[in-house]
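> Dropping the sequence and predicted coords here.
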Amino acid sequence: MMPVEDFEALARGCPETVTLELINGKLEVKAVRDGDHGTIFMWLLRQCLRHRPDLDLHPEQGLMVEPHRQGRARPYGALAPRRHFAGQGEWAPTSGVLMTVDMTSYDDDHASACPYAAAGIPLRLLIDRRSGTFAVRSEPDSVRYRHQRLYDFGEAVALPHPVSITVNTEELKNYTG
């Protein structure tokens, strides 16, 4: 079990080619993002800004997760009200975060399992490039999300309350294997 203070010191000195997280006291390494990741993120950012200009989608914002904020996670995106993370520093509390976004890479075995539900974040969006799908997870409890809806790239994806937007994913068919 790695103490949070040790993790934060290690993460500060980590090269930009690696993303570290502390989940359940264990160090996790996330894959480096490629150009398609960035393109998909920018697509989602534009969708969010078009439909909800009152919200910001922050790339790789560090979040304090788990009981007593002892975990550290970096979702690919964190959707929150505008200016929500101003003055928060590298690791911010999860209160006020409406949705996290993660993406698989072609070399990932699976998306990292982070405790966003236990932190009370209402929605989790997982974009799976290998299968060409979106998983929209909602209704968090203290352990997991109780509801999941799966969409194929090309379908209209309905993001429920509190985000309450629908996005057309046809463009994303260009970024699958």
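Okay, I see it.
> Only C-alpha atoms from now on, for both contacts and neighbour counts.
Will do.
> ok, and for the lengthiest helix in the chain, which residues are buried?
Counting residues, the longest helix in the chain under DSSP state H turns out to be helix 35-51. The neighbour-count criterion (16 or more other C-alpha atoms under 10 Å) identifies 37, 40, 41, 44, 45, 47, 48 as the buried residues of helix 35-51.
> Also stretch 16-28?
Those would be 19, 20, 21, 22, 23, 24, 25, for stretch 16-28 by 16+ other C-alpha under 10 Å.
> which stretches of the protein form helices?
Under DSSP H, the chain gives helices at 4-12, 35-51.
> And the ones you listed: which comes nearest residue 67?
helix 4-12 (12.5 Å; C-alpha to C-alpha).
> One more to weigh against that first structure:
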Amino acid sequence: MTPSTTQRPHISAEDFEELASQAPEHVELEFIEGRLYVKGDHIEIEDFEELARKAPKGVRLELINGKLEVKPMPDPRHGAIAMWLIRLCMQERPELALYPDQGLRIGTYRKGHARPDGVLAPLDHFIAQGGEWCDTDGVLMVVEVTSHDRDTDRRDRVEKPQGYAEAGIPVYLLIDRDNRTVVVRSEPENGEYRQSPVYHFGDVIELPAPVNITLNTEKLKDYAD
């Protein structure tokens, strides 16, 4: 199946204007064809965190491979998939929680900042760190559910796997709605995952250690679009 490339704006003009007015003094933002850019294509970590803190409600910023990104807002089927997975993880591993949109410092030297659709970690794991962005130590798995936008291939299938592998996260689960597949990346080494088996919606999947959860993905057929 050919991936969808719906040309939805990542951020509205009104939200851009509000965000630009709150940007750090030496950070100049640009708004081109519905996309948010930093002039000069570079932003310091401290400036990014300040900008993300001041973002308008509903605007979720990420820093992936050194580039400023706006995470798409989830559609109803996207949210239904996330809830399905949250409930399943709670049933099989009640000592863990799948945290939605938890900010993580990823990539080489923790210089990337991502908001996975789900972060599997022990209950109350992030309380001690506090703040919007946390380190990945103790994270068992991250989850992304593809969105129907023009950047999903680069973001979810290429750049985020690299960042998650560099951070040493044991498992990256990608629920790919465009291809109706589930990709289970594991065994991170030297900035990439050594294992990346692909399953189809409807398959029964045994997620590897340290996750150790069985996914019966038959329900995902109901959410395919």
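Perfect, thanks for sending it. Values in this document were obtained by computation on a predicted structure and should not be read as measured data.
> before we move on, the earlier item: got the buried residues of stretch 16-28 of the first structure as TSV, with distance to residue 95 of the first structure columns?
Converted to TSV, the buried residues of stretch 16-28 of the first structure look like this (distance: C-alpha to C-alpha, whole Å):
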residue	distance to residue 95 of the first structure
19	23
20	22
21	19
22	19
23	18
24	19
25	21
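> If you count neighbours, what's buried in the longest strand seen in the second structure?
Ranked by residue count under DSSP state E, the longest strand found in the second structure is strand 181-189. For strand 181-189 of the second structure, the neighbour count (16+ other C-alpha under 10 Å) marks 181, 182, 183, 184, 185, 186, 187, 188 as buried.
> Off-centre distance for it?
14 Å (C-alpha atoms, centre = their mean, to the nearest Å).
> whereabouts in the first structure does that strand align?
Using TM-score structural alignment, strand 181-189 of the second structure lines up with residues 133-141 of the first structure.
> Likewise for stretch 106-117 of the second structure?
Stretch 106-117 of the second structure maps onto residues 65-76 of the first structure, going by TM-score structural alignment.
> again, but for stretch 62-69 of the second structure
Under TM-score structural alignment, the match for stretch 62-69 of the second structure is residues 21-28.
> Could you export the helices of the first structure as CSV, including distance to residue 152 of the first structure?
What follows is these, written out as CSV (distance: least, C-alpha to C-alpha, whole Å):
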stretch, distance to residue 152 of the first structure
helix 4-12, 35
helix 35-51, 15
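> Nearest to residue 111 of the second structure among the buried residues of strand 181-189 of the second structure?
Looking across those and measuring by C-alpha to C-alpha, the closest to residue 111 of the second structure is residue 188, at 17.8 Å.
> Look up how far residue 122 of the second structure lies from that closest one.
From residue 188 of the second structure across to residue 122 of the second structure, the span is 20 Å (C-alpha to C-alpha, to the nearest Å).
> for the nearest residue to residue 128 of the first structure once chain neighbours are set aside, what are its contacts?
The shortest distance from residue 128 of the first structure to any non-neighbouring residue, by C-alpha to C-alpha, 6 or more residues apart in numbering, is to residue 104 (5.1 Å). If you count contacts by C-alpha atoms under 8 Å, 6 or more residues apart in numbering, residue 104 of the first structure has them with 110, 111, 126, 127, 128, 129, 130.
> how about residue 104 of the first structure, what's its match in the second structure?
Per TM-score structural alignment, residue 104 of the first structure is aligned with residue 146.
> so what's residue 196 of the second structure closest to, chain neighbours aside?
In space, residue 196 of the second structure is closest to residue 185, 4.3 Å off (C-alpha to C-alpha, 6+ apart).
> quick one: the one you found from residue 148 of the second structure, how far?
21 Å.
> so what's residue 180 of the second structure up against?
200, 201, 221, 224.
> Apply 7 Å and report the result again.
Residue 180 of the second structure sits next to 200, 201, 224 when contact means C-alpha atoms under 7 Å, 6 or more residues apart in numbering.
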